[in-house]
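1. Any chance you can model this:
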Amino acid sequence: MHEQLVDELRASIKGRVLTGMLDRYMYASDASAYEMLPLCIVIARDVQDVVSTVKVAYKHGIPVTARGGGSGLAGQAIGSGIIIDLTHMNRLLALNLEDGYVTVEAGMYKGVLDRELKRHGKFIPVDPSSSDYCTIGGMIANNASGAHTVKYGSMIDYVEELDVVLADGSIIHARKVDLNYDDDSVEARLARELYSILAPKMGVIREGFPKVSKNSSGYRIDRVLLNEHTVDLAKLFVGSEGTLGIVVRASLRIIDIPRFRALALLAFDDTYNAALYVRDIMARLRAATVELLDRTVIDIARSIDSNFGYGYKDYECILFVELDGNSIDDVRSMMDKLISISSNAKGLKHITCSYDEDEISRLWEVRKRALAYTMKVRAGKSKPIAFIEDPVVQVDKLPDLVDALRRIYRMYGVQYTLYGHAGDGNLHTRPILDLSSDDGLRVMKALAYEVFNVVKKMKGSISAEHGDGLARSEFVRMLYGDEIYSLFVKIKQILDPKNIMNPEKKVTNHRDLLVKNLRYSKGVSRDDDNNTMLVWGSKSSAIARRITGYEDELAYVDEVGLCHGCGMCRELNYKVRMCPVYKGLQDEVASCRGRNNVLRWLLNIAHTVEKQEQDALMGSKEYEELIYKYCIQCKMCLIDCPSNVNVGKIMAEARARYAKINGLPKGYAYFAEIDRYAKLACRYSWLSNMLINSRLFRIALEHLAGIDARKRIPRFSSKMFDDLFHEYRQPALDKSVAFFADTYIRYIDPMLGLKIVRILNINGYRVEFPEQLSSGLPAILEGAVDKARRIVEFNTSSLYPYASKGIPIVTFSPSASLALRMEYLNVLDDHRSRAVAEHVQDVHELLYNLKSRAELVEFKPVDEDILVHMHCHTIVQGYDRHLISLLKSIPSLRFSILEKGCCGVGGSYSFIKDNYALSMQIGRELFDAVKASEKRVYTTGESCRLQIEEGSGRDVGLTIDLIAKAYNI
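-> Next comes the predicted model:
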């Protein structure tokens, strides 16, 4: 039957139907603690695709689950049947500024819509922390809210009209229906039926519904009947999690963005005292937000953002109170009132106020990343788990909720994190549990019953904004009672008689749904930790330690399991680099989460599947593409991923395992030997430069070596840097550095190397040039581990004598410095490689350090107005801010940072046949920005320079060229 179903789907839709095991693994989980293997996935292209899919599902009685960004925390976006991915239905259909509404398809990302509305001074104030990577359809299905809900309301307050596909494949326009005047349409008939069910029970509904400002639990039948003759059908589907129908289009109310805002940060000695304060100010002041962070989140934020940490290290809780309005005088008046209210606040230790928009935005990023900070908590096998993370009570009961949570956690001896929307009485709390143990599961169930009972007694809701899903649906009856719950069941039966629409969510008879289908399996084998190709579980490199805050790396199995599936790697905002491949392709397979899900699933099933079957899967073309094509080793996941999952290293491990059995794919094998080939090409440059311009040769090279015939290959120098260096006479100087040149300088642009030598000479350093091979980064990252180990051994042996004497090892290529500092330790972790890693500095860093000690020889003016693009590896190593400071020291230089994402080069990645087109697609946003600007563009890395020149058709400089100009070199 399944084959027939898939055939019918493929025959009836424009989009794709994915049935491969790897695709199904990718969609088996979302941002929750659950996983469920779907039958297949439909990538819908338009409304008709959704209609056709649902009709086929209805005919066969197969469950259907709609999915947006997969950022839900309760398991709403996973299921055992057909998953419909709506993210390619992402058009803005209408924007009416005069009447104040916008119409969009359900798959549009909220962050994309925000940026468009902001251009017109408008916004939808609902702002979950996942705004940049959640969809409008998902927000409606969840009745999302966010930090500003306390003043502006939840998603249900902005939904005007919806197009909804019902269980039989019919489509309705859910709107306000006037029972006195409406015709005999499907919508009118449904409205009358709902009225007949709900009208006699409105007293029960008013009495039994949670007394809170926002609620995502159950069905929002309290908002459906507007009066005796008007039914608002749209409100029924808000918060229904796709269990009554699938929202495909939405018309939403938009309002003006307030012109002014201010922010107060208030530090308390205790969370309970902070809750008391929130209760008091909410009774006396209409704040735009009142947000809370506890000590755990504060400490992690401080470790990452030292500016935020200043002044807050000794406090248990911080409140963020934002005030806004269209008059600065009104905002200042409210701030004065806030300060007056605060004068007698119990436990208040510190208050900071700001009207500066840049500072407010920076501080808000700290609050926005609270979930990210929470997910950095590591405690052995235990993790912060979302299942009781969204209780809400009336704000005057907030202190009681804080007290109850403390008591319950103490009772079970459980550590926890706490933050949330305090102004709404909504706290996000996560116990830190090991769900791979029986005791962890026992405590999970006990905590759920304890917390939800407390919330019910306070007339609160078990979910303010995250929904019910698999985590809370079994508790909906307990929250509402049998009479209201029976109304939910009746409505579900009317709209979904076959129970195919996201079954077991909202309405379920299962009593153990909370602890079923958990992704943290007890059966994961640790054998993979003993058979790794790279080094795992050792001391963190300085780079990883700075980013993650942890002294030790995780073992391979634990690193793969670290991804909690939030979906931030699907963000389309180019100010966040992760994940450039997803930005280029916008498919789940291209996301860090998608690839990581596959590898985690393979670990989970390793002990249940025959080795022959597993080897066949891991030797397939689909698996090769997954681990090679969809990762360019930018390493931005290490920075931008909330859990700091080192997806690049995970992919390098997967590639090494693949290559051990199947050999390196074409192209990657060539670049693993790049030092040998480049040296040969340089030696016979007259011939190699002629050949790379020959179409016939390039076609042959593509066929034989896998190097794309379209890719621009730089000309090779007629003389190696090694020769030029030894011919160059340096002045006698006291200090010295060792220079690691790498491939580009040695064989393509040796004069650049001499510029760097002269810059170092000017600043008092004699340059030594030890014997060396290329960095070996392609070999390390693409799976040629044995080759990589030989390169690392050679270069480490050559550089260690300098490191052991404290002599800096200077590089220019960002990728070369990343290799020496971090990647070498993944292949050879000994005292020599550690010493070398500790002494490596990019040339920009070395000059910055001289500047910070007032030892830098002064720059001469460089009268240019330029744009600067940062190589991803520059950002990962953290010296981008040093470079900015250095450039600011050059008189007359004016510059802006070009924040348009990654260029897509990925070192060797863009040269390889199957990758070239995608690499250019990844860099398209950047190329367009370069083309559109009249300013000269400079970048920090040689590979970025080549790629941007190719993609934009413009000459691009290197930042080290600016330094050379400033020294008249």
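
2. From now on I want contacts and neighbour counts done on CA atoms only, so please keep to that.
-> Fine.

3. Remind me what the helix or strand where Tyr677 lies packs against, helices and strands.
-> Assigned by DSSP states H and E, Tyr677 belongs to helix 674-683. Under the contact definition 3 or more C-alpha pairs under 8 Å, 6 or more residues apart in numbering; DSSP states H and E, helix 674-683 sits against helix 685-691, helix 742-743.

4. which other residues reach the shortest one?
-> Where contact means C-alpha atoms under 8 Å, 6 or more residues apart in numbering, the residues beyond helix 742-743 that reach it are Ile674, Asp675, Ala678, Leu773, Ser774, Ser775, Ser813, Ala816.

5. And for stretch 342-349?
-> With contact meaning C-alpha under 8 Å, 6+ apart, stretch 342-349 is reached by Leu266, Ala267, Phe268, Asp269, Asp270, Asn273, Ala274, Tyr277, Tyr315.

6. Mind doing that once more with 10 Å?
-> If you take C-alpha atoms under 10 Å, 6 or more residues apart in numbering as the criterion, stretch 342-349 is touched by 266-274, 276-278, 280-281, 312, 314-315, 317-318, 336, 339, 351.

7. Which of those residues fall in strands?
-> Per DSSP state E, strands hold the following members of the contacts of stretch 342-349: Leu266, Ala267, Phe268, Cys317, Ile318, Ile351.

8. At which residues are the strands of the stretch 501-650 of the chain located?
-> Counting by DSSP state E, counting those that start in this stretch, the stretch 501-650 of the chain has no strands at all.

9. so where do the helices sit in it?
-> Here the stretch 501-650 of the chain has its helices, by DSSP state H, counting those that start in this stretch, at 527-530, 542-548, 556-560, 580-585, 592-605, 611-618, 621-628, 636-640, 647-662.

10. Repeat that for the stretch 101-250 of the chain.
-> 110-118, 136-142, 149-152, 186-198, 202-208, 233-237.

11. Tell me which of the ones you listed sits most buried.
-> Most buried of the helices of the stretch 101-250 of the chain by mean neighbour count (mean count of other C-alpha atoms under 10 Å) is helix 136-142; its value is a mean of 30.

12. Alongside the first, I'd like the structure of this one:
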Amino acid sequence: MTHRRSGTRQILYPLNPKDPRNLSYKQEDLGSLPKAYQEFYREITRFIPYQRVFIDPLYTLGFGIDASFYRLIPKVVVKVLNNDEMSAILKIAQNLKTPVTFRCAGTSLSGQALTDSVLLMVQGAWRHYDVLEEGKKITLEPGILGVEANRYLRSYGRKIGPDPASIDHCMIGGIAANNASGMCCGTADNSYKTVEDMRIIFDDGTILDTADPNSRKAFLQSKPELILQIESIRDELKADPELTMMIEKKYKIKNTTGYSLNAFVDFEDPIEIIKHVMIGSEGTLGFISQITYKTVIEHEHKASALIIYPDMDHACRAVMKLNRDLVSAAEMMDRASLKTMEEEPGMPNYLRTLSETATALLVEVRAENREVLEKRIGEVKERLKVITTVLPIDFTTIKSEYETYWKIRKGIFPAVGGVREQGTAVIIEDVAFPLERLAEATLDLRNILNKFGYVDAIIYGHALDGNWHFIFTPKFETDEEINRYAGLMNEVNELVVKKYDGSLKAEHGTGRNMAPFVELEWGSKAYQLMKRIKSAFDPQGLLNPGVVINDNQNVYLEDLKMMPESHETIDRCTNCGFCQDICPSKNITTTPRMRIILQREISFLKRTGKEPQRLMRLLKDYDYAGNATCATDGLCAKSCPLSINTGDNSKYLRSQAITPTARFIAQRLSKNMNGVTTFMRFGLGAVDVAHSLLGTGLMDTLATKAHTLTKNRIPNWNPWMPGRGSNPKMPAGNTARGMKSSGTASMNPDLLKVVYFPSCISRSMGPASKDRDQRPLHEVMSSLLDKAGYEIIYPPNMDNLCCGMPWESKGFFDIADEKSEELEKVLLKASENGKYPILCDTSPCLYRMKRAFKSGIELHDSVEFTHDFLLNRLKLRKLPETVAVHVTCSSVKMHLSDKFKAIAEACAEKVVMPDDVHCCGFAGDKGFSYPELNRSALAGLKPSIPEGCTSGYSNSRTCEIGLSLHSGISYQSLMYLVDRSSTPLPLH
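-> Okay, the predicted model is just below:
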């Protein structure tokens, strides 16, 4: 019996009623479009909601930019959800002769995902997958991230073949359409070699599923002209031995320049040719709406060595002694590359001591077991022993150590982006040389870079494949600089093609960047065949025009992207797009990349005084799309190679928009925290009473109307709203430090002590009426600490204390710092200047305290404190339950995910931590004001929770409200689970 596992992580784009892109805006924007696009818009909005069709200045700019160094702004952007929609859109585009371009994640580097016409986006949808034959095959839709595909295969010990460095952020559609490879797959395991089947949507909307015999048969009957042309090209090519030999030779090294002509050499069947020529076609021949890969083994045992050679020549000679049968990767880095990373935390100290010519070779060996691994390591050392090294060759099997080596390799490109001069672009070119001539080719490449003034350029890459990346940072502000870049590219291309017969694009795709040079690499005869391929698949030239095939010899110098300065919080951004998937607003408004693009444009327009009407429109629309729906969770910094926190920019913008009235109100509130918390308790209590009297249905209707009519001023109610909170009861009197708890632990003077600060949120908000445990959080914490033998010291005057987080998030930085300073002084005194640890029960508050406090006192989140200090002082039993766990953004940033998991697994038999759920989007009070953000961020939560899971756990009260609402189960602090599963250790 064949094992099959399937799933759909479909995130349907919410139709947001608060989106300011309303119908009146639509009419205004529609009138500014050329008539052909007006007609296209009217035709597609017959079956696609207008909220998924963008024609306004803000979204067309924001969605239009990708990771490349080009800029084209689409006239229309459409979020497409499924095959039927895509097929219908392509039919309309063909009828109206409207060019279209497909976009997945937009992490491509060569300009293949840009257009000034219609951009069709799949991000957020197209997420169905099937794992087949015990993981030996996997069927994937194009909106799935590469890292997700490998996650689905993890339990089978397998992975997909392609392994680009951007695999955590790029999508399957782009991986296949660009024939992306990477560090370990070489040419043996790329998409071309591992594709099994494919579903394709052609220019006229025709759909072919190569795995379905009926679909193949119908396609052959409906497309006789295309089949005839494919067979003609195949036969003509195979009748030319010289051309056939050249094609076979060129694909022995990595090559993504032009179309996959090898498909016509390797296969006879037209369907097989179609399937394989689609790989690397960059959306110019059709849309790959599904692909089935043959998977490869993911070896459990790995070892890596960072080998330092005196110069590039020695390193290249070493590479020539290795092959993929022995090593899985051999990554070379020149001295300039290593310099970009040597000051990063955790890097080996010897990097700073290397000579100016030193070159590193990062070698990885993998095996199915430890014995084979050791044997391969020995063979590598034996082969390389005759070549002089700076340091002895030393392989490590310790994960943390070899991950540091790979951090050097993966961090090079972003590191260059981070240190470049402001306003410069980051260009990463991608060539391949025959391995036997790699050393001399590298020297020639270095000389050309120096000749054109790019002396700071770095060279590194996949040495085992002869595949070099070189990075330089031009500033495209003058004709002189553009001409310098043109001169460099012409000489490099001549070097690669004429002298070394290499590849102009090894793995980044042709795009616009290399389209003018395809004929230079392949020659006139092969290039004419490529043009015939394009014409056969796309007779009207409407699919991603200008990419791969382009008669404009200067297209690579046109539409170059400027990188204007905006603010120090975002200026280093390279538009790579790595931040997008983790953003809670990605499916409803904008992503961090989009926010940065828009802020750069706004800053440029303000500075130059250009297009004042457009500027006003961008500012107006950005207020909701960029500001109001930014959760400022900071997780974008975790996935950003440069650690850019776009939330910091949002907070800065909020600070600049503060009015004197708003500041006065904020200051008054900060001085009267006791009144604020009292008012919150009263309000929540009143709402709870109203709910019990009116019932859920009527309460929901009335609250929704009030929320809408007051334009978000009245918080949005939901059935999981918390009840009235309370303060801890502390009958023991005030002391110099604070208040001691009255628990049984306080009776023993020898017991441990901890200062416990219940946050203002946990003191104000109690459990919801539907929550599993109706005790306030401070009571649960007191129970746990008492069981573990801790005496609690409560800080005095608690109701006036706050960490400052609510003010920081709204841009009141000075008030936030005042509140933090006030709290720090009180906690210092309560802890006797840090003699006792300090515990806070709400992770965002604790994270703020850690960042703001200057004294260095010991601060602990409840999860961290429980893991490190309580578990070994409690007797735990695993409850026979399945529980869901959500790690808050602040906990992720404090590296507590593993501790969350360890605690939960110690307390329950089965723990679920959904991979596709990141920030919950509740974002303090935004879940009340902008509930659509929370709804969008948690769209994938409920499908990820298995049947039988009845409770969930986190460590932030506001986050728990949204998690409960969108999962249908009660989410409370993880401390509730620990308290339920624990008893005191027996006394000896």
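
13. Can you pull the TM-score for these?
-> Taking TM-score structural alignment, normalised by the length of the first structure as the basis, the two superposed chains have a TM-score of 0.78; 894 aligned residues with a C-alpha RMSD of 5.0 Å.

14. Of all the helices and strands packed on helix 674-683 of the first structure, which one is nearest Ala167 of the first structure?
-> helix 742-743 (60.0 Å; C-alpha to C-alpha).

15. and the closest one, how far out from the chain's middle?
-> 32 Å (C-alpha atoms, centre = their mean, to the nearest Å).

16. what does stretch 373-382 of the first structure give?
-> Centroid separation for stretch 373-382 of the first structure versus its chain: 17 Å, with C-alpha atoms, centre = their mean.

17. Show the end-to-end separation of that stretch, please.
-> Terminal residues of stretch 373-382 of the first structure are spaced 16 Å apart (C-alpha to C-alpha, to the nearest Å).

18. before we move on, back to that, show the buried residues in the contacts of stretch 342-349 of the first structure.
-> 266-274, 276-278, 280-281, 312, 315, 317-318, 339 (16 or more other C-alpha atoms under 10 Å).

19. Spit out the contact partners of Asn82 of the second structure.
-> The contact partners of Asn82 of the second structure, by C-alpha under 10 Å, 6+ apart, come to Val122, Ala125, Trp126, Arg127, Glu141, Ser289.

20. Trace it over to the first structure, please.
-> Taking TM-score structural alignment, the alignment pairs Asn82 of the second structure with Asp46 from the first structure.

21. again with Glu331 of the second structure
-> That one, Glu331 of the second structure, aligns with Glu291 by TM-score structural alignment.

22. Mean distance between the host helix or strand of that match and the second structure after superposition?
-> For Glu291 of the first structure, the host element (DSSP H and E) is strand 289-294. Strand 289-294 of the first structure, aligned to the second structure and superposed, deviates on average by 3.1 Å (mean C-alpha distance after the TM-score superposition for the first structure).

23. which residues sit against the next helix or strand after that strand?
-> Per DSSP H and E, the first helix or strand lying C-terminal to strand 289-294 of the first structure is helix 295-304. For helix 295-304 of the first structure, contacts defined as C-alpha under 10 Å, 6+ apart pick out 269-271, 293, 305, 307-318, 366-367, 369-377, 416-419, 546-549.

24. Please pick the buried ones from those residues.
-> 269-271, 293, 308-309, 312, 315-318, 366-367, 369-377, 416-419, 546-548.

25. Lys451 of the second structure and Lys499 of the second structure, how far apart?
-> Lys451 of the second structure is 18 Å from Lys499 of the second structure, where distance means C-alpha to C-alpha.

26. Then Ile200 of the second structure?
-> 39 Å.

27. The two: which has the busier surroundings?
-> Ile200 (24 against 11; other C-alpha atoms under 10 Å).

28. you'd agree that one is up against Ile288?
-> Yes: because the distance of 4.7 Å satisfies C-alpha atoms under 10 Å, Ile200 of the second structure is recorded as touching Ile288.

29. which residues are common contacts for these two?
-> Counting by C-alpha under 10 Å, 6+ apart, the residues touching both Ile200 of the second structure and Ile288 are Ile207, Leu208, Lys275, Met278.

30. Turn these into a markdown table, columns for distance to Arg532 of the second structure.
-> Shown next, in a markdown table, are these (distance: C-alpha to C-alpha, whole Å):
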| residue | distance to Arg532 of the second structure |
| --- | --- |
| Ile207 | 21 |
| Leu208 | 21 |
| Lys275 | 17 |
| Met278 | 14 |
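
31. Relative to Ser726 of the second structure, which of these is nearest.
-> Closest to Ser726 of the second structure, out of all of those and judged by C-alpha to C-alpha, is Ile207, at 61.5 Å.

32. Please name the residues that touch the nearest residue to that closest one once chain neighbours are set aside.
-> Using C-alpha to C-alpha, 6 or more residues apart in numbering and skipping the chain neighbours, the partner closest in space to Ile207 of the second structure is Ile201 (4.5 Å). Neighbour list for Ile201 of the second structure: 83-84, 86-87, 90, 207-209, 285-290 [criterion: C-alpha under 10 Å, 6+ apart].
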